[in-house]
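> this is the structure alone, sequence omitted:
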């Protein structure tokens, strides 16, 4: 499934960049994602382990900001349960930039799209997602910039379905599900923007 999702994302991004007449900015990110939890049938909460995430954005200038696509992937496990979770986000995003001093600018933005939770304990793996982000960028040249951002990612999840788990304390079986209908995660990312 990961190959199909990667192929889909690549195709969308390539078609967007080829059809664009304006400048294109491609930004690979590395960052850290935390947040999200599940609960078992006894009401005990287990967090999704905070881990490194990989992301990229492809954008084009629009007025005082940019519009484009954002993709993020976090591979993690459920704390104490060793059940893997792999969460993908693909969003259309828009941001506005504010110059601070020569070479420096700040930005804020919003994103809307979808998420895919590659976990074996839910039936409905796709959901609506949204994000809000803010960051700081330093331009080394017209073609290269260093950027750092913080981002909130929220996604609608199916907490009506559940799956099996094994409790680490005594090895007994349990049933887990997402804790709420809406899962919140937070990212801190750093990346390099290449403009063509």
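Sure thing, it's come through. As the structure is a computational prediction, the values presented were derived from the model and not from experiment. Residues are numbered from 1 along each chain as shown.
> can we go C-alpha only for contacts and neighbour counts from here?
Fine.
> contacting residues around the residue positioned nearest the centre of the chain?
Within the chain, one residue has its C-alpha closest to the average C-alpha position: by Cα atoms, centre = their mean, that is residue 72, at 3.8 Å. Residues in contact with residue 72 (Cα atoms under 8 Å, 6 or more residues apart in numbering) are 53-56, 88-90.
> adding another structure so you can compare the two:
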């Protein structure tokens, strides 16, 4: 975990412009609304929960199903080839096996992207640190981090596409209650690193 944190901080430092010097008229701000597809999230049951009814004895894990997501980047170009940015992502999905409540996942990260080459596709690597909010029967806010690989091909001086694959890791607390049905609490998530992947595509406005 310490090594991953050092890697993220190293990626967040050398950030800067996403486009070449021909577009110097802009202020260097970007806004990118995006939509995408989120992988499933697997939750393992905490050993502290005592099953009160025989029918729930086999409930050792729950899964937030894969589904669509949407979100927003607000980015600022800096002196080196890349960006510093604020990232928000939202997902609402079903819980499997079926549960009465849905699971919502909201992520807010301070992030950055390092442009690897100023060619047509403008490939980049990114990293972020922030928080994730899981909400079903209750809610839990946990620290989280992300790593990304993407491309940022220009369409015009002020428009570009943005496509990326981003992996998230969220540290869930042992005392969490967000998957604990208050009428019959048979499941608490085991405290661990919960992971998820997203594939996102958006349209970037540069101004």
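Good, I have the coordinates. Worth saying up front: this structure is predicted, and the values here are computed from it rather than measured.
> TM-score of the superposition?
The TM-score (TM-score structural alignment, normalised by the length of the first structure) is 0.77; 167 aligned residues with a Cα RMSD of 2.2 Å.
> please, which helix or strand holds the alignment partner in the second structure of the residue nearest to the centre of the first structure?
With TM-score structural alignment as the criterion, residue 72 of the first structure lines up with residue 89 in the second structure. Secondary structure from DSSP states H and E places residue 89 of the second structure in strand 82-93.
> next secondary structure after that strand?
Next along the chain after strand 82-93 of the second structure, with elements defined by DSSP H and E, is strand 95-96.
> once aligned to the first structure, how far is that following strand on average?
Between strand 95-96 of the second structure and the aligned residues of the first structure, the post-superposition mean distance stands at 1.0 Å (mean Cα distance after the TM-score superposition for the first structure).
> helices or strands next to that strand in the packing?
Using 3 or more Cα pairs under 8 Å, 6 or more residues apart in numbering; DSSP states H and E as the contact test, the elements touching strand 95-96 of the second structure are strand 61-64.
> now the strand it packs on on the first structure. Mean distance?
Per the superposition on the first structure, strand 61-64 of the second structure and its aligned residues are separated by 1.5 Å on average (mean Cα distance after the TM-score superposition for the first structure).
> which residues are contacting that strand?
Counting by Cα under 8 Å, 6+ apart, strand 61-64 of the second structure makes contact with 40-45, 93-97, 103, all of which sit outside it.
> so where is it in the first structure?
Going by TM-score structural alignment: strand 61-64 of the second structure matches residues 45-48.
> now do the buried residues in that stretch.
With burial defined by 16 or more other Cα atoms under 10 Å, the residues of stretch 45-48 of the first structure counted as buried are 45-48.
> likewise for stretch 170-190 of the second structure?
In stretch 170-190 of the second structure, counting by 16+ other Cα under 10 Å, buried: 170-173, 176-181, 186-190.
> please apply the same query to stretch 37-46 of the first structure.
When neighbours are counted by 16+ other Cα under 10 Å, the buried residues of stretch 37-46 of the first structure are found to be 37-40, 45-46.
> any idea how far apart the tips of it sit?
With Cα to Cα, to the nearest Å applied, stretch 37-46 of the first structure spans 5 Å between its terminal residues.
> which one of the buried residues of stretch 170-190 of the second structure sits closest to residue 28 of the second structure?
Sorting those by distance to residue 28 of the second structure puts residue 170 at the head of the list, at 30.9 Å, by Cα to Cα.
> residue in the first structure matching that closest one?
In the first structure, the residue matched to residue 170 of the second structure (TM-score structural alignment) is residue 155.
> all strands for the first structure, in order.
Under the criterion DSSP state E, the first structure carries strands at the ranges 25-34, 37-40, 45-47, 51-62, 65-77, 84-101, 104-118, 126-139, 144-156, 163-166, 173-178, 182-195.
> can you tell me the closest non-neighbouring residue to residue 171 of the second structure?
Leaving aside its sequence neighbours, residue 171 of the second structure sits nearest to residue 193 (Cα to Cα, 6 or more residues apart in numbering; 4.6 Å).
> next one: residue 91 of the first structure
With sequence-adjacent residues excluded and distances taken as Cα to Cα, 6+ apart, residue 91 of the first structure is closest to residue 113, at 4.0 Å.
> closest to residue 12 of the first structure among the contacts of residue 72 of the first structure?
residue 90 (10.5 Å).
> distance check, the closest one against residue 47 of the first structure.
Residue 90 of the first structure sits at a distance of 23 Å from residue 47 of the first structure (criterion: Cα to Cα).
> give me every residue that touches residue 57 of the second structure.
Under the criterion of Cα under 8 Å, 6+ apart, the contact partners of residue 57 of the second structure comprise residue 51.
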